[in-house]
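Colleague: okay, predicted coordinates and the sequence, questions at the end:
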Amino acid sequence: MWSSFWFVPAVFVLTSIGLFGITHRLDVLLSADLSNVPLLFSGGPSAASDVLSAIAGSSITVVGTAFSLTIVTFTLASGQYTPRMLKHLSADRGLRVVLGAYLATFVYALLALRTVRFSGSSGGEFVPLVSTAVAFFIALVCVALLIYFIYHVINLIQPSAIFHQIYAETMNALSRLPDSGTNGGESDSSRFDPTKNPELNLLRSEAPDILKAGQSGYIQHLEIEVILKAVCSAGRTRLVELPYVVGDFVPEGVEIVRVWPACKTGFNDGAEEKVRKGVIFGKERTIERDITFGLRQLADISLKGLSPSTNDPTTAMQALDRTEGALIKLGVKDLPGRTQIHKVNDAEITVLIDNPTFEDFTELSFDQSRRAAFSTGQVIYLKRSLEAIERAMDANHAPQRRLALWRRAFSVAYNAPSQLPDRRDALTLTLQSLRIARKFRDSDPELSRSIENDLKEILALWGNSTFEDRVREAVSGLPHPPASGLSQRAASS
């Protein structure tokens, strides 16, 4: 309810109606005694009518004009950053408070205006002194709110404010993951390995019971326990597969649950309705339980900043700063497994679900933006991405995670010689990548083997080049002299 755009304005309007009921009652009971009270309205019916009409007309005009211009401003800003930012802006409480205050002022002034009676009318002359004074005071408050509104909108469309909102929601989603101490477990997120459980693999070769989606939309929340209780037969079900996870778009009619072994009678009555309670669909993705959506938005902003039409590497690097923070936070979190064991009615059920792995997160965070940076020659962004990779490797101690991050650093070193016209820029990126390799080369045997093979490829790329000696020295970990490779060869000859 609080997330609804109209909830706060509706509360303001209802409050203004209640406030008018109180002030009008005071006007009726005490009108004869209030005519000489300081700070209250002291004019006649015509003046009161003019004041209330001006307040009502100006308040609705200001709010209409201000919010129309705001929508245009937000639309232009979303084109520069990401269209998904409109959702964050429309959910801003400050905007809803200002809208509610102006609408409440308009409604209050209209209600007070209808109580004004001129001489000669039925019931005699009546001036709502208290109501008019309160309307005047509320109008002054709206003037202050207009100043706040302008300042607030300017701040909302600042890149830092947009990044902070996305980053805060992403970190909140990460906080829902279980803590893992400092080892960042990843083995529980591996895909189903049929060699480790040939019995279940043989079971999967049979035709399963299938439950199809009754509607289309993005999965916003997935309650596995609710789904299992709905589809599992007591003492019979052994394996359940969920092909879609939070953040996936599900077309109507596709399979969303597969159950083995199949039952001749199919699912129990009402199973489909119960599954709907465990799979919450929506028309768009949300970050609350969808970490990849937060990283996706940050990656989109980076791509916009790196595009030739925008050419804003600073904004791209600010988005990368937040991506780095999320990957470091993942260092002390365990990711949900792709093969899980759940207990339903004292029976163990194996659940296969295609949850994203750390490899998926690193691919989303670096791969597209790396290609865009190479295509536009944004060397400074590539340097910053290597710094982010190194810090993320420091925070994530699991070998699989470090290997996923190293692959991104290696991709920079591997593509730099062929993608960048300036060989010195390529050398700088290569040496930075090699520094990361030396730092983590001995942290794990599997990672060490991968790095050693990658270093051979990097050396082959720089063979017979001016800077071959510097690359070889960097690979071996020996300090190189400040002179270039060309001057070294000249000196030796």
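Modeller: Perfect, thanks for sending it.
Colleague: going forward, measure contacts and count neighbours with C-alpha atoms only.
Modeller: Noted.
Colleague: strands of this protein, start to end?
Modeller: 209-212, 217-222, 239-242, 249-250, 255-260, 279-282, 339-344, 347-353 (DSSP state E).
Colleague: closest to Ile138 out of these?
Modeller: strand 279-282 (39.1 Å; Cα to Cα).
Colleague: contacts for the closest one, please.
Modeller: 216-223, 227 (Cα atoms under 8 Å, 6 or more residues apart in numbering).
Colleague: pasting the second one now:
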Amino acid sequence: MARPRTRRSRLASLRAAFWLVPAAFSAGAVLLAIGLSLLELRLALPFNDILPSGPAGARSLLSSIITAMISFTALVFSITVVALQLASSQYSPRVLRTFLEDRVTQATLGTFVATFLFAMVVLATLPDRSTVRLPELSLAVAMALVLASSGLFIYYLHHITTTMRVSHIIAAIGAQTRGTIGEQYPDDQIERTSVSLSPPNQTVCADVPGLVDDIDLHLLAALARRHGSAMAVLPAPGDFVAAGQPLVTVHPLDNETNTPVAAQEAARVVSISIERTPGQDVGFGFRQLADIAERALSPGINDTTTAVRAAQEMHDLLRRLAARPFHPWVVRDDDGAVRARAERQSFDHFLAIAVDELRRAGRDDPRITRLLDATLADLRTVALPEHLPDILRRLHG
């Protein structure tokens, strides 16, 4: 059974796909080669002193380019696989997404494949007779692509060694999570009161097991208006739902005619995936950083400095969240009536990951315990009153 996916989740998955950039580069190279082959009949460029003087020389040049690009592509793929293996074993399997979404790696692989395909198409169009003019423009572009590939390969080696450093990985996760916080927990959030709905008269359950990836609240509100009701999503982004577990509740409105909601319609507003993504899931960033810190504190690695760096990044994220309200997402009609509601992950949930788990893993390390105490003391100075009990409980516990 296919997993329900919202439109935004599908677009995000497409943008993050590793194959998209190489596929676009490859298609562009083939179209460019075909287009230049057609233009060669109309253009006469003076490249005879630079490019091969006959079909045999041009064929040798293109064959060398094809062979070199195959070797380059295999080398880049091998380096990327090794980087993924090292990152998975050294830091956390959940940081692989950072490497797979890296545009430099995608562009490098795409450029090599594009150069290979371009040379293949040009080679297929070479004339057999020396009396026929060579595709000079296509050969010039092929040589330019080789030069670009060589420069990009050198930059790729620098880039991959930089991104493999743990400080870079932690900073990248932090930057991504800060972006999610800015989108999901804005400073100017208007909804600051609890929202209550009438008792539900219908419950829609999940068809498949998985993790809540995305909630399209505006689509949920439109569905609720169509059925004369209000609707609420029970799990928060990042939560696991089992097949048959309640997913969406339908609440009747007194002044409207309520009609039943089909399970397929409700499932379209909640994306269920096999893995967590950073789209709406702020906790995913905390989970990655906590995994890195806990693995660094394990007896097999014993790298307290890395754990401290991950804890410092989580401190910055917690400080941003502590000053923001955590009320549910709500969509209202023009008259103020609630049409759709979805739950958020709680501030206590983030503290449990960043403080409780790390304190347990580093209970024998004074650097970790002092850092966590200092983090809680700092959070106390900026937290909203609604978050203070969770902070004080851990600070004095």
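Modeller: Received, thanks. Worth saying up front: this structure is predicted, and the values here are computed from it rather than measured.
Colleague: so can I have a markdown table of the strands of structure 1 showing mean neighbour count?
Modeller: Formatted as a markdown table, the strands of structure 1 follow (neighbours: other Cα atoms under 10 Å):
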| stretch | mean neighbour count |
| --- | --- |
| strand 209-212 | 18 |
| strand 217-222 | 21 |
| strand 239-242 | 22 |
| strand 249-250 | 20 |
| strand 255-260 | 21 |
| strand 279-282 | 18 |
| strand 339-344 | 15 |
| strand 347-353 | 19 |
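Colleague: what segments of the stretch 251-397 of structure 2 are helices?
Modeller: 263-267, 282-296, 304-322, 347-351, 357-361, 366-382, 388-395 (DSSP state H, counting those that start in this stretch).
Colleague: what packs against the first one?
Modeller: Put plainly, it is helix 263-267 of structure 2. strand 202-205, helix 217-226 (3 or more Cα pairs under 8 Å, 6 or more residues apart in numbering; DSSP states H and E).
Colleague: would you check the span in structure 1 matched by it?
Modeller: Mapped onto structure 1 using TM-score structural alignment, helix 263-267 of structure 2 spans residues 272-276.
Colleague: chain center to the matching stretch, what's the gap?
Modeller: 28 Å (Cα atoms, centre = their mean, to the nearest Å).
Colleague: pull out the buried positions in it.
Modeller: 272, 274-276 (16 or more other Cα atoms under 10 Å).
Colleague: how much does it stray from structure 2?
Modeller: When structure 2 is overlaid, stretch 272-276 of structure 1 sits 2.7 Å from its aligned residues on average, using mean Cα distance after the TM-score superposition for structure 1.
Colleague: and for stretch 102-110 of structure 1?
Modeller: Mean deviation for stretch 102-110 of structure 1: 0.5 Å (mean Cα distance after the TM-score superposition for structure 1).
Colleague: and Glu348 of structure 1, what is it in contact with?
Modeller: The contact partners of Glu348 of structure 1, taken as Cα under 8 Å, 6+ apart, are 238, 341-342.
Colleague: redo that, cut-off 7 Å
Modeller: By Cα atoms under 7 Å, 6 or more residues apart in numbering, the contact list for Glu348 of structure 1 reads 341-342.
Colleague: same deal with the one 10 residues further on?
Modeller: When the contact criterion is Cα under 7 Å, 6+ apart, the partners of Phe358 of structure 1 are Arg401.
Colleague: how close does the counterpart of Leu109 of structure 2 in structure 1 get to Val246 of structure 1?
Modeller: Matched to structure 1 by TM-score structural alignment, Leu109 of structure 2 sits across from Leu99. Per Cα to Cα, to the nearest Å, Leu99 of structure 1 is found 34 Å from Val246 of structure 1.
Colleague: likewise Glu223 of structure 1?
Modeller: 10 Å.
Colleague: okay, the two: which has more neighbours?
Modeller: Each of Glu223 of structure 1 and Val246 has its neighbours counted (other Cα atoms under 10 Å); Val246 has more, 25 against 14.
Colleague: show me what the more buried one aligns to in structure 2.
Modeller: Val246 of structure 1 maps onto Pro237 in structure 2, by TM-score structural alignment.
Colleague: got the contact list for the residue mapped onto Val130 of structure 1 from structure 2?
Modeller: Using TM-score structural alignment, the partner of Val130 of structure 1 in structure 2 is Leu137. By Cα under 7 Å, 6+ apart, the residues touching Leu137 of structure 2 are Leu45.
Colleague: how about a cut-off of 10 Å?
Modeller: 33, 36-37, 39-40, 43-47, 51, 143 (Cα atoms under 10 Å, 6 or more residues apart in numbering).
Colleague: just Phe72 of structure 2 next, same as before
Modeller: 66, 78, 108-109, 112-113, 116, 149-150, 153.
Colleague: can you add distance to Ala383 of structure 2 and neighbour count and give these back as a markdown table?
Modeller: Shown next, in a markdown table, are the contacts of Phe72 of structure 2 (distance: Cα to Cα, whole Å; neighbours: other Cα atoms under 10 Å):
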| residue | distance to Ala383 of structure 2 | neighbour count |
| --- | --- | --- |
| Ile66 | 60 | 22 |
| Ser78 | 47 | 12 |
| Thr108 | 45 | 26 |
| Leu109 | 46 | 29 |
| Phe112 | 51 | 30 |
| Val113 | 52 | 24 |
| Phe116 | 56 | 27 |
| Ser149 | 51 | 22 |
| Ser150 | 52 | 17 |
| Phe153 | 47 | 21 |
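Colleague: tell me the one of these nearest Ala242 of structure 2?
Modeller: Nearest to Ala242 of structure 2 among the contacts of Phe72 of structure 2: Ser78, at 37.6 Å, using Cα to Cα.
Colleague: looking for the alignment partner of Val141 of structure 1 in structure 2.
Modeller: Match for Val141 of structure 1 (TM-score structural alignment): Ala148.
Colleague: tally of neighbours for that match?
Modeller: Neighbour tally, Ala148 of structure 2, other Cα under 10 Å: 15.
Colleague: hang on, it packs against Thr115?
Modeller: Yes - between Ala148 of structure 2 and Thr115 a contact is recorded at 9.3 Å, counting by Cα atoms under 10 Å.
Colleague: overlap of the contact sets of these two?
Modeller: Counting by Cα under 10 Å, 6+ apart, the residues touching both Ala148 of structure 2 and Thr115 are Ala142.
Colleague: roughly how far apart are Ala74 of structure 2 and Ala17 of structure 2?
Modeller: Distance from Ala74 of structure 2 to Ala17 of structure 2, by Cα to Cα: 20 Å.
Colleague: now check Pro209 of structure 2 against structure 1: what is it aligned to?
Modeller: Match for Pro209 of structure 2 (TM-score structural alignment): Ser216.
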